[in-house]
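**Q** here is the input, now give the coordinates:
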Amino acid sequence: MSGHGFHVHGPHDHAVEHAAHGSDKFSGNIAVMTAILATVGAMFGYQGGATQNDAALFKNNAAIDKTEAANRWNYYQAKSNKQNLAELAMTLPGADAERYKADVARYKTEKDGIKKDAEKWEASSAEWNQKSDAAMHQHHQWALATTAEQIAISLAAITLLTHKKWLQYTAYGVAAAGIGLGAFAWLHVDPIGALALKLGMGAAGH
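**A** Sure, this is the predicted structure:
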């Protein structure tokens, strides 16, 4: 403990520190690998946070547009009520039927415009919701990729202590899987979803 408090090292910090005090090539290679994986993992983590923020922003926009659509529909309903009253007034004895007939026609025209606006806002809200869902799904992909890199770094740290080749290859494999997941997230590709859809279509065909 120092005068400034505790300092907690991550697995890659231990790996690099261990290699710095060692002279064998094996430790040096693992240290370089962990440093690279730490950088890649940080990039994946940043992308994951960015897509999560995008998802929240898109969901907020969807809520705003949904509220606007609800306001338009309320306005539409108010016009409908006025139209109904005008139609009722036309049937009353002594009423100016032509005047109320003109009011009914005006309310119908106004309602058409209000309806179009409401449907436009509803469509916009649905579009924002779709964007939010897509961004959140991409966030989950980035999170998986980041987790894989963290696991690979931890395996590399254990490899430094044990000098087991199979652990080294396992770390390489997990790291490669994480990079693959990151590539899928970057390209907006969902291999699991595509496979599930393909299997579902195949089952439906039978």
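**Q** from here on, contacts and neighbour counts on C-alpha atoms
**A** Fine.
**Q** ok, now which ones touch the spatially most central residue of the chain?
**A** In the chain, the centroid-proximal residue (CA atoms, centre = their mean) is Met136; its distance is 1.6 Å. Counting by CA atoms under 8 Å, 6 or more residues apart in numbering, Met136 makes contact with 51-52, 55.
**Q** contacts only, for the residue sitting furthest away from the middle of the chain.
**A** For the chain, the largest distance from the centre (CA atoms, centre = their mean) belongs to Gly94, which lies 63.0 Å off. With CA under 8 Å, 6+ apart as the criterion, no residue contacts Gly94.
**Q** ok, back up a step: among the contacts of Met136, who's most crowded?
**A** Using other CA atoms under 10 Å as the neighbour test, those are led by Ala55, with 24 neighbours.
**Q** leaving out the residues flanking it, which one is nearest to that residue?
**A** The shortest distance from Ala55 to any non-neighbouring residue, by CA to CA, 6 or more residues apart in numbering, is to Ser132 (4.2 Å).
**Q** coming back round to it: so which of the contacts of Met136 are in strands?
**A** Judged by DSSP state E, strands contain none of the contacts of Met136.
**Q** select from the residues you listed every entry located in helices.
**A** 51-52, 55 (DSSP state H).
**Q** on that earlier part again, hmm, Ala56 and the residue nearest to Ala55 touching each other?
**A** Yes: using CA atoms under 8 Å, Ser132 is in contact with Ala56, at 6.9 Å.
**Q** could you also give me the structure for this next sequence, so I can compare it with the first?
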Amino acid sequence: MSDEYEVHGPHDHAIEHAGGHGGDNSASRLAVMTAVLASVGAIAAYQSGANENQALFFKNEAAILKTEAANQWAYYQAKGEKQNLAELGAALTDPASSAHAKFISDTQRYKTEKEPIRQQAETLEKQVKKDNEVSEALQHQHHRWAQATTLIQISIALAAITLLTKKRWLQKLTIGMAVVAVGLFGTALMGW
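**A** So this is what the prediction gives:
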């Protein structure tokens, strides 16, 4: 004799009862719908997390590039200040002196050195804008996936309650919620 006892909960009895009597196909359909919803929910949950991670990655990249762009603008400004000092030196020195010629030469050199720095800073700022836009789009899509996941989980819970209570109106609510959840899944899949 075995000393182990099996204790069945009300949910187990409801499922056995529903499955054991061949007259009720709605319980079988709800069980299949629940299994399908669980699979779709798993996909939606994975995609939600993946989109959120990608959104955070692009947001982080944008922040790093924003810092690099700020550094380039500071470097550009420093070159501009040196150019201004060289121009001031040229204005204050005798035009016939060698110092004046050096100041004029420095003015031209700083002016030439500034242009690539400006172009680099502007390129970085364009990339920052692009990365921020990608991050925002991914974050929006993450919200769609999360909404779909939540509604799918609610549908699964309603299906379990429906199996226990055998209420027809609850079955219709469950199916309606599942349709809305799958619709949200579709919008997330399409990127809307």
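**Q** which one of Ser132 and Ala56 of the first structure is surrounded by more residues?
**A** The neighbour count for Ser132 of the first structure versus Ala56, taken as other CA under 10 Å, is higher for Ser132 (24 against 16).
**Q** doesn't that one belong to a helix?
**A** Yes: according to DSSP: H, G, I helix; E, B strand; the rest coil, Ser132 of the first structure belongs to a helix.
**Q** ranges for the helices of the first structure?
**A** With DSSP H as the definition, the first structure shows helices at residue ranges 11-20, 25-90, 97-162, 165-186, 191-205.
**Q** in the second structure, what range does the third one match?
**A** On the basis of TM-score structural alignment, helix 97-162 of the first structure is assigned to residues 100-165 in the second structure.
**Q** what about the matching stretch, distance to the chain center?
**A** 10 Å (CA atoms, centre = their mean, to the nearest Å).
**Q** how near is Ala55 of the first structure to Gly193 of the first structure?
**A** Ala55 of the first structure sits 19 Å away from Gly193 of the first structure, going by CA to CA, to the nearest Å.
**Q** ditto for Ser80 of the first structure
**A** Taken as CA to CA, the span from Ser80 of the first structure to Gly193 of the first structure is 45 Å.
**Q** those two: which is more packed in?
**A** Shown here are Ser80 of the first structure and Gly193; by other CA under 10 Å, Ser80 has more neighbours (17 against 10).
**Q** for the more buried one, what are its contacts?
**A** 107, 111.
**Q** again, but for Arg144 of the second structure
**A** Arg144 of the second structure neighbours (CA under 8 Å, 6+ apart): 48, 184-185, 187-188.
**Q** look up how far Trp169 of the second structure lies from it.
**A** Taken as CA to CA, the span from Arg144 of the second structure to Trp169 of the second structure is 28 Å.
**Q** go on, His143 of the second structure?
**A** 30 Å.
**Q** same question, Leu37 of the second structure
**A** For Leu37 of the second structure relative to Trp169 of the second structure (CA to CA), the value is 20 Å.
**Q** may I see the buried residues of stretch 103-113 of the second structure?
**A** For stretch 103-113 of the second structure, the neighbour count (16 or more other CA atoms under 10 Å) marks 103-104, 106-107, 110-111 as buried.
**Q** mean shift between it and the first structure?
**A** Aligned to the first structure and superposed, stretch 103-113 of the second structure gives a mean residue distance of 1.2 Å (mean CA distance after the TM-score superposition for the first structure).
**Q** residues touching that stretch, excluding its own?
**A** By CA under 8 Å, 6+ apart, stretch 103-113 of the second structure touches 79-80, 82-84, 86-87, 89-90.
**Q** quick check: the farthest pair among these?
**A** For those, the farthest-apart pair by CA to CA is Lys79 and Ala90; their separation is 16.3 Å.
**Q** so what's the aligned residue in the first structure for Leu184 of the second structure up against?
**A** Matched across to the first structure, Leu184 of the second structure falls on Leu181, judged by TM-score structural alignment. Leu181 of the first structure sits next to 141-142, 144-145 when contact means CA under 8 Å, 6+ apart.
**Q** tell me the most packed of those, by neighbour count.
**A** In the contacts of Leu181 of the first structure, the most neighbours by other CA under 10 Å go to Trp142, 31 neighbours.
**Q** quick check: closest non-adjacent residue to that one.
**A** That would be Gly48: by CA to CA, 6+ apart, it lies 4.9 Å from Trp142 of the first structure.
**Q** what about His143 and Trp169 of the second structure, which has more around it?
**A** Taking neighbours as other CA under 10 Å, His143 of the second structure and Trp169 compare with His143 leading, 16 against 10.
**Q** now do the buried residues in stretch 16-31 of the second structure.
**A** 18-19, 26-27, 30-31.
**Q** can you pull the contacts of Glu52 of the second structure?
**A** Contacts for Glu52 of the second structure (CA under 8 Å, 6+ apart) come out as 138-139, 142.
**Q** now those as JSON lines including distance to Ala69 of the second structure?
**A** Below are the contacts of Glu52 of the second structure laid out as JSON lines (distance: CA to CA, whole Å):
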{"residue": "Leu138", "distance to Ala69 of the second structure": "24"}
{"residue": "Gln139", "distance to Ala69 of the second structure": "24"}
{"residue": "His142", "distance to Ala69 of the second structure": "29"}
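**Q** cool, thanks, signing off.
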